[in-house]
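Colleague: model this:
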Amino acid sequence: MSPEGTALRSPVDDSPASAGSARSVAAGLFRACRPRQWLKNALVFAAPAAAGVLTTGAGMRGSLVAFAAFCLTASGTYLFNDSADVEADRRHPRKRSRPIASGVVSVRLARLVGAVLIAAGLLTGWAGGWRLAAVVAAYIALTSSYTFWLKRQPVVDLVAVAGCHVIRAYAGAVAVAVPVTSWFLVVISLGSLLLVAGKREAELRAQGGNGTRATLVTYTVAYLGHVRVMASGAMIVTYCLWALQEHEGLARAPYAVSIVPFVLVVLRHALLVDRGVGEEPEELALRDRPLQVFIGLLLLSLAVGVYLT
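Modeller: This is a model prediction of the structure:
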């Protein structure tokens, strides 16, 4: 075979490979943005829905702006977090297949795209008003602190991750300018702590105490179970007090009924965590049919209370 023939075929042979590589990197970047975890950002709809303004044009627009801002920002922070954890993730039986840990996406590219997404999230938040932008900035500050420091501090890491969920819920209220009650904040805070403790417990069960997350060597299954029991008990009591004491007349009935599916959601989550499948809470909401039914009944009863009484 002549050198000329090789030279003539090189551009043709290399182009498909380059195109395939570009597609794999693009697909890897999309996976690294964790689109399934955008489900967490649905918390921005909680306060507008509870205030009865989600069905209005302004309420829906404000909520969607907040949702978009947090999807962009969260994906950017995930890229930075995975870049910081790349070596640890490569030793993890499941996380080593993540795009950055597996080498599909380079650390440099991940950080560049992460910075762009965070900037886009801030600008989107600014489109919803400076107050929403300030809440998005607070989320960025907390997640950055978690990525580079707080994740290695036992107990504090639980509160930090739970705080990210609380910020999302608060952002929804800011986006549509509705007041946030203490009942709302307490239930959201305790629920967030419950999910985070369940996630850590499932990780600990799966990895047998030898996982790559720094704080797992400090925690025990018994301790995390205690945190879950404390958070779930306090949350149920708070929710019951809100449902029974803060409403009168006919409006009380649907809120009182909502207690039943609310408790069922908590109990189902506890069962799943004990089975060792609570490592990815968003996956539970997408795959577990009984949990979906209980959540649907809860949302239905609350919708009746908010919009039809």
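Colleague: When you work out contacts or count neighbours from here on, use the C-alpha atoms and nothing else.
Modeller: Will do.
Colleague: so where do the helices sit in the stretch 201-309 of the chain?
Modeller: 221-245, 252-274, 281-287, 289-307 (DSSP state H, counting those that start in this stretch).
Colleague: wait, I meant the stretch 51-200 of the chain
Modeller: Going by DSSP H, counting those that start in this stretch, the stretch 51-200 of the chain shows helices at 57-84, 86-90, 107-127, 130-148, 156-176, 182-207.
Colleague: Same list (these) but as a markdown table, adding distance to residue 232 and mean neighbour count.
Modeller: Converted to a markdown table, these look like this (distance: least, CA to CA, whole Å; neighbours: other CA atoms under 10 Å):
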| stretch | distance to residue 232 | mean neighbour count |
| --- | --- | --- |
| helix 57-84 | 26 | 23 |
| helix 86-90 | 31 | 18 |
| helix 107-127 | 32 | 20 |
| helix 130-148 | 24 | 19 |
| helix 156-176 | 14 | 23 |
| helix 182-207 | 6 | 22 |
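Colleague: Following up with a second sequence; could you model it the same way so I can compare the two?
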Amino acid sequence: MKTIIKRLKTLSHLIRTRHWVKNTLLFAPLIFSLNLFNIPYLIYTILAFFSFSFVSVFIYIINDIKDIETDAIHPVKSKRPLPSGDITKKNAFFIGLFFFILGISLSITNLKCLIIVLIYFFMNLLYTFKLKRVVIVDIFVIALGFCLRVLMGAVAINVNLSNWMLLATFSVSLILGFGKRRHELVLLKEDASGHREILGEYSKEILDIMITISTGLTAISYALYTMDPDLINKFGTDSLIYTFPFVMYGLYRYLYIVYHKSKGGSPEEDLITDKGILIAVLLWGIMIIILLYFHNLFRFSSIFLFKGILC
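Modeller: As a prediction, the model looks like this:
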């Protein structure tokens, strides 16, 4: 039994199940198109989620195989299944290939989804073997990957995306990417470029500037999204701006753990483990659902509360 549990843990670490939380972005178009309770659309989105997650597994494994030597001397990555020797490169490759085929099969009936997931796959192959060593472009590729997640969620249910949503997704992804690079610089110090060549092209000062710019862009693009007249007309409410404080708190909390706690190396784990970020995301999500799907109830409650204060 212990052996089985150990193998399952090794498999979970190999296929990066914790990273799948990033793929929940595929549900954003479902929610913001007012189709959350549309069962067929929900099923399509769930299938797209697993398709994207399974294809991503192969990317993670290919990257781990390529970087196995440098990961073996990394203080954190050395604990991964491949550099630690818990699994062979051959077995890992075939596991990744299995998940890739499974992921592709889930998108085979939707040509647009298939195209997007293949673009993501080949873009990340290019990243693994070349673009991860090109300064700034390496982070842009990561950010584009998040945009492709949102785009796949939209084409899975055949709805249009707001440009402001894409811009907000891209800009917040830049924060996570630059924050991750900064964490690596702080963690590895003088040995940074030896572990990851691109780190020699960055400095904490330039990354701080990039994080600041990206944070401002995220705040502005999200605020403009909530105040877009076309979307207000579509949603039937102008109250989405009330979710802005949760977004700002989440951003500030992330900056806090990057600068004060020297974290940020694994944004998906920070989302799960940092209580401040987790609470902000949950409250934001609850507010979004209430405002989009039960806005009349929210408006009535607000009026009632306002009258009570006046009285």
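Colleague: TM-score of the superposed pair?
Modeller: Once superposed, chain against chain, the TM-score is 0.89 (TM-score structural alignment, normalised by the length of the first structure); 289 aligned residues with a CA RMSD of 1.9 Å.
Colleague: With respect to residue 7 of the first structure, which of the helices of the stretch 51-200 of the first structure lies nearest?
Modeller: helix 107-127 (31.3 Å; CA to CA).
Colleague: tell me which strands and helices that closest one is in contact with?
Modeller: helix 57-84, helix 130-148 (3 or more CA pairs under 8 Å, 6 or more residues apart in numbering; DSSP states H and E).
Colleague: Which among those helices is found nearest to residue 159 of the first structure?
Modeller: Among these, helix 130-148 comes nearest to residue 159 of the first structure, with 10.2 Å by CA to CA.
Colleague: quick one: that closest one aligns where in the second structure?
Modeller: Mapped onto the second structure using TM-score structural alignment, helix 130-148 of the first structure spans residues 111-129.
Colleague: Now tell me what touches that stretch from outside.
Modeller: Stretch 111-129 of the second structure is contacted by residues 48, 51-52, 55-56, 59, 63, 104, 107-108, 138, 141, 145, 148, 151-152, 155-156 when judged by CA atoms under 8 Å, 6 or more residues apart in numbering.
Colleague: now stretch 40-54 of the second structure
Modeller: 20, 23-24, 26-27, 30, 35-36, 99-100, 102-107, 113, 117, 149, 152-153, 156-157.
Colleague: Which one of the helices of the stretch 51-200 of the first structure lies nearest to residue 222 of the first structure?
Modeller: helix 182-207 (8.8 Å).
Colleague: start and end residues in the second structure for that closest one, please.
Modeller: The aligned range for helix 182-207 of the first structure is 163-188, by TM-score structural alignment.
Colleague: got it, and stretch 72-84 of the first structure?
Modeller: Using TM-score structural alignment, stretch 72-84 of the first structure corresponds to residues 54-66 of the second structure.
Colleague: So residue 216 of the first structure is in contact with residue 205, correct?
Modeller: No: judged on CA atoms under 8 Å, residue 216 of the first structure makes no contact with residue 205 at a distance of 10.1 Å.
Colleague: Give me the three-state assignment for the residue most central in space within the second structure.
Modeller: With distances taken as CA atoms, centre = their mean, residue 22 lies nearest the centre of the second structure, 3.3 Å away. Here residue 22 of the second structure is helix, with the state taken from DSSP: H, G, I helix; E, B strand; the rest coil.
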